[in-house]
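1. Return atomic coordinates for the entry below.
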Amino acid sequence: MGGGQLGRMFVHAAQAMGYFTAVLDPDEASPAGRVSHHHVRTGYLDPQGLDALARVSAAITTEFENVPAEALARLARTRPVAPGADAVAIAQDRAREKAHFVRCGARCAPHAVIETPQQLAAVPAALLPGVLKTARLGYDGKGQVRVRDAAGLAAAWESLQRVPCVLEQLLPLAAECSVVLARGRDGQVVHLPVQRNLHRDGILAVTEVHDAVLPPDTATAAVAAARDIAAGMGYVGVLCVEFFLLQDGSFVVNEMAPRPHNSGHYSIDACDVSQFDLQVRALAGLPLVQPRQHSPAFMLNLLGDLWLRQGDTQREPDWAALLALPGMHLHLYGKVEARRGRKMGHLTVTAPTVAAARERALQAAALLGIEPF
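-> Coordinates of the predicted model:
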C-alpha cells in the first residue's frame, strides 16, 4: 500500500529474495509502481482496487502511515496485513499516540489535547512556549506552529482551521535520535543501531550512525522504550520510534512511524541486514536476525532544492564528481519532477572510521551545495 520511495526500496528488497510484488497507488508514475510486477492504479479506499491487490498478494504491508486504517482492516479480512489497522490508526493520531506512549511507560513532552474552545482556554500556562501540531496528517514539519503565549496559541489554532491538535511544551533539546526495530508475529524483536538525526525546516537532513553516536546507557534505554511501545500494540513489522534528547541527558519520545523510516536508509549500505530486508522477513514470517553494522555511516537527504539551485530550471547535480569520492552510495528514487523540499534521493557515506566517514560526508555536502553539519 503506497507507491513512494519507501515502497520502492521494499520492492527491491523483496525482489532480491525472489518475491513478486504488487503496489497500490493512484499515481501511474509512482516510484514503487514503476518497478513492481503489478501496479494497481486506484485510490486507497477503492473496493475494486483493494480486492485486486488482495487477489495477487500473499501478504500486505504499507509504506506510509496515512494509508486509511479502514483499507488495511478490509484487506486483513482475507490476507495477513502487517502492521495491522489498529497500530496504524494509533500512529495516524497524535493524541492517541501520546496516550499509547504513556500507557507503555514512555516519557513524553508535557502536552495537552486541543479539540474544543474549552480545552484551548484550559491550557496550562506552563506548557507555553510550545509547538501546536495537528493531530492528524502532519509530517516533515507540516501542520506545526510554534507559539509563545496564549494569544499566539489561539491564533495558531485558528490558522489550522480549529482541527484537533496537540500542544507540546518546548523543551531544551540537545539532539534527536531514532530506533528502527522489527517485530515478528511470534513477538521476536531485533533492531538497527540507534541513529542520531539532524532536522532542518522540519525535514530530516543528516543521520549519523556509529558506536560513539550516543552514550551506551542512553542508547540501551531508547531501544527498551521502543520495544515496549511496539509490544504494547502487538505490533508486527518494522517500526521507527523517534526521541528528543534533552540537555540534562534524559530523553522523551516524540513520535513513531509504522514503517521503515528515512533515518534507517543507511542500513542498505552499512549493515548486513537492512530495514527493508527486515520488513520483508516480518511480512513473510521468516526468521528475524539482529542486524550488524559493518561501517560507520552518514546519510544525507537529497531534496529537490539541489536540482533547482539555478532558480526554477531543473538541473541534475554533478553526480560524476560526487561518485569520484570514495565511500559514496547514491540512491535516487525515480521521481521525474524536482520540487523544493521534496525527497528525491539519499546519499549514504561509509568509511573504515568515524572521522573518515564524517570528512567524506562533509566533502559530499560541499560538492552538492548542502549546508555543513
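2. C-alpha only now, for contacts and for neighbours.
-> Will do.
3. middle-most residue in this protein, spatially?
-> The C-alpha lying nearest the average C-alpha coordinate of the chain belongs to H261 (CA atoms, centre = their mean; 3.2 Å).
4. list the buried ones in stretch 82-100?
-> For stretch 82-100, the buried set under the neighbour-count rule, 16 or more other CA atoms under 10 Å, comprises 82-95, 97-98, 100.
5. quick revisit: how close does the residue nearest to the centre of the chain sit to E65?
-> Using CA to CA, to the nearest Å, we find H261 at a distance of 11 Å from E65.
6. Also Q195?
-> For Q195, the distance to E65 equals 21 Å [CA to CA].
7. what does G232 give?
-> For G232, the distance to E65 equals 18 Å [CA to CA].
8. and if you look at R259?
-> If you measure R259 against E65 using CA to CA, the figure is 7 Å.
9. Also G4?
-> Distance of G4 to E65, given as CA to CA: 12 Å.
10. Likewise for V11?
-> 17 Å.
11. So between those two, which is more surrounded?
-> Regarding V11 and E65, a neighbour count based on other CA atoms under 10 Å identifies V11 as having more, with 26 against 22.
12. Proceed likewise with the subsequent sequence, for comparison:
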Amino acid sequence: MIVAPGSTIGIIGGGQLGRMLAMAAAELGYRCHIFAPDDAPCAAAVAAAHTQAAFDDAEALGQFAAAVDVVTYEFENLPVAPLAALGAKMRPGARSLASAQDRCVEKEFVASVGGRVAPWRTIDGPNDVAAAIAALGLPLVLKSRRFGYDGKGQAWVRDPSEARDAWDAIGAPAGIAEAAIDFLAEFSVVLARTEAGECALWDSPRNTHESGILRRSELPAGDPIERQVGEAQAIARRIADALGHIGVLTVEFFACADGPLVNEIAPRVHNSGHWTIEGAETSQFEQHIRAVCGLPLGSTKRTARQVAMTNLIGDEADDWAAPLAESGTHLHLYGKGEARPGRKMGHVTHLN
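-> The predicted structure follows:
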C-alpha cells in the first residue's frame, strides 16, 4: 500500500514522538491528525487536526480512521483490541503492539526468535517474589508486566526483607522478577522495515541512563558495543521479520561479556534515535513516515564523525539559551507545559 504525499496520516498519541513524526511528515507533504485523550497535547500544536478521545473509544476511533489514510502510533501502552479493529490501515500492526506491551509476552517472543534475555520469573504477589529470589538469587528487579517506562513500575530487591515493599512499590497486579545483569554497556538497535521486508539500520549509540531515564546517546559507541552490534542487528531483524513489522522498531540491548542481551522492544521511534534528526541523512521520524506510507527508505549514513544527544529533563529546559550559543549544537523543545521532575522537555544534539 502506497500512501502518497498530500494524504493524511493518523497518529495515536500526542507526546513528543508524535510531534516529531508530524514535523517529519509535513516536510514530505503529508497532513497529520493526532488522536489523544489530552486537550492540548504537544503533537497537536504541529498537526492539522486533533481528536480528543480515550484510546479505547471505539466510536471516536472509527471516525478517526475514516478521516485518515493510514494510522500509526507513538507509544505502545495502548489497548490492543480497539486498535486491532483498524486492520491494515494501522502500521505497525496490532501484533507488534501486543508483543511489546506485556513483559512476559515480550520475553517469550524474543527467546523464540533466538534472542537472549535475563533470567526471569512471573510474579503475581509477594509470595511469588520469595520464590523468584530462591530461583534467581539476589539482587533482582521487579517490573510491572504492563505500562512501565522510564523506570516507572520497577523496584530493586537486594535483601529478602525488601520483597514486600518492592512488590507494593511496582503498584501492579502482575509483574516479573529479573535477575540483575552484570553488563558492560547499554546500546540500542534502531531499524526501519517496509511491508516488503526491506530493512534499514542506523549506527547503534551507547546509551546512558539515570534513574531509569535515558540521559545521553553517543556515537561512535566504542567497545564492547561495536564488537556486538552485528549480532544485535541480526537479532533485531529477526524480531522485526517475525512481527511483520512496518515502520521503525527499537531493540534495547545490554552488552555483556558473553554477547548482547535483549532488555526490551519498542515498536516505534525511540528516544535513543533522536540523534538521527541532524546526525543521519534520514532521521528515524522521516524513515518511519516513509515506511508506513510505502515510500522508498532513505540513507541512514551518519552525517558527522561524533554525535551526542542529551535529554533535557524537568527544568533543565529553562536554560535553552546556552545550547543555542554553541556551534554544532541543535536544540529541540517539545512545547510541553509544566517542567515536572523526570519529565522529558526537550533534547540537544551535538555534532563534531
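13. Looking at the buried residues of stretch 82-100 of structure 1, which are in helices?
-> When these are checked against helices using DSSP state H, the ones located there are 85-91, 94-95, 97-98, 100.
14. What is the longest helix of structure 2 by residue count?
-> Taking DSSP H as the assignment, the helix of structure 2 that covers the most residues is helix 225-243.
15. mind listing what the alignment partner in structure 2 of G84 of structure 1 touches?
-> Across the two structures, G84 of structure 1 finds its equivalent in G93 of structure 2, going by TM-score structural alignment. Contact analysis of G93 of structure 2 by CA atoms under 8 Å, 6 or more residues apart in numbering lists 84, 87, 245-246.
16. Now distance to A135 of structure 2, neighbour count and secondary structure too, for these, in CSV please.
-> Putting these into CSV (distance: CA to CA, whole Å; neighbours: other CA atoms under 10 Å; DSSP: H, G, I helix; E, B strand; the rest coil) gives the following:
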residue, distance to A135 of structure 2, neighbour count, secondary structure
A84, 37, 16, helix
G87, 41, 11, helix
H245, 35, 28, coil
I246, 38, 30, coil
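17. Using JSON lines, please lay out the residues you listed together with distance to N263 of structure 2.
-> Shown next, in JSON lines, are those (distance: CA to CA, whole Å):
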{"residue": "A84", "distance to N263 of structure 2": "26"}
{"residue": "G87", "distance to N263 of structure 2": "29"}
{"residue": "H245", "distance to N263 of structure 2": "19"}
{"residue": "I246", "distance to N263 of structure 2": "21"}
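18. with these in mind, which one is nearest to G115 of structure 2?
-> Of all these, the one with the least separation from G115 of structure 2 (CA to CA) is H245, at 16.9 Å.
19. Going along the chain, name the helices of the stretch 201-350 of structure 2.
-> Counting by DSSP state H, counting those that start in this stretch, the stretch 201-350 of structure 2 has helices at residues 225-243, 276-279, 284-292, 321-324.
20. Tell me the residue in structure 1 aligned with R158 of structure 2.
-> In structure 1, the residue paired with R158 of structure 2 is R148, using TM-score structural alignment.
21. how many neighbours does its match have?
-> Other residues lying near R148 of structure 1 total 13 when counted by other CA under 10 Å.
22. Looks like it contacts G130 (just checking).
-> Yes - with contact taken as CA atoms under 8 Å, R148 of structure 1 and G130 are classed as touching, separated by 6.6 Å.
23. A200 of structure 2: which element?
-> strand 199-201 (DSSP states H and E).
24. check which helix or strand covers L45 of structure 1.
-> L45 of structure 1 is part of no helix or strand, with elements assigned from DSSP H and E.
25. Counterpart of it over in structure 2?
-> Here L45 of structure 1 is matched to D56 in structure 2, going by TM-score structural alignment.
26. Find the residue closest to that match in space, skipping its chain neighbours.
-> Nearest in space to D56 of structure 2, with sequence neighbours left out and distances taken as CA to CA, 6 or more residues apart in numbering, is P82 at 5.7 Å.
27. Can you tell me the residue that sits opposite the one you found in structure 1?
-> With the correspondence set by TM-score structural alignment, P82 of structure 2 lines up against A71 in structure 1.
28. likewise E278 of structure 2?
-> The criterion is TM-score structural alignment: under it, E278 of structure 2 has D269 as its aligned partner in structure 1.
29. OK, contacts around its match?
-> With contacts defined as CA under 8 Å, 6+ apart, the neighbours of D269 of structure 1 are 329, 348, 350.
30. what about the counterpart of Q195 of structure 1 in structure 2, neighbour count?
-> For Q195 of structure 1, the equivalent position in structure 2 is taken to be P205, counting by TM-score structural alignment. P205 of structure 2 is surrounded by 27 other residues when neighbours are defined as other CA under 10 Å.
31. which residues touch P205 of structure 2?
-> Contacts for P205 of structure 2 (CA under 8 Å, 6+ apart) come out as 187-188, 217-221, 272.
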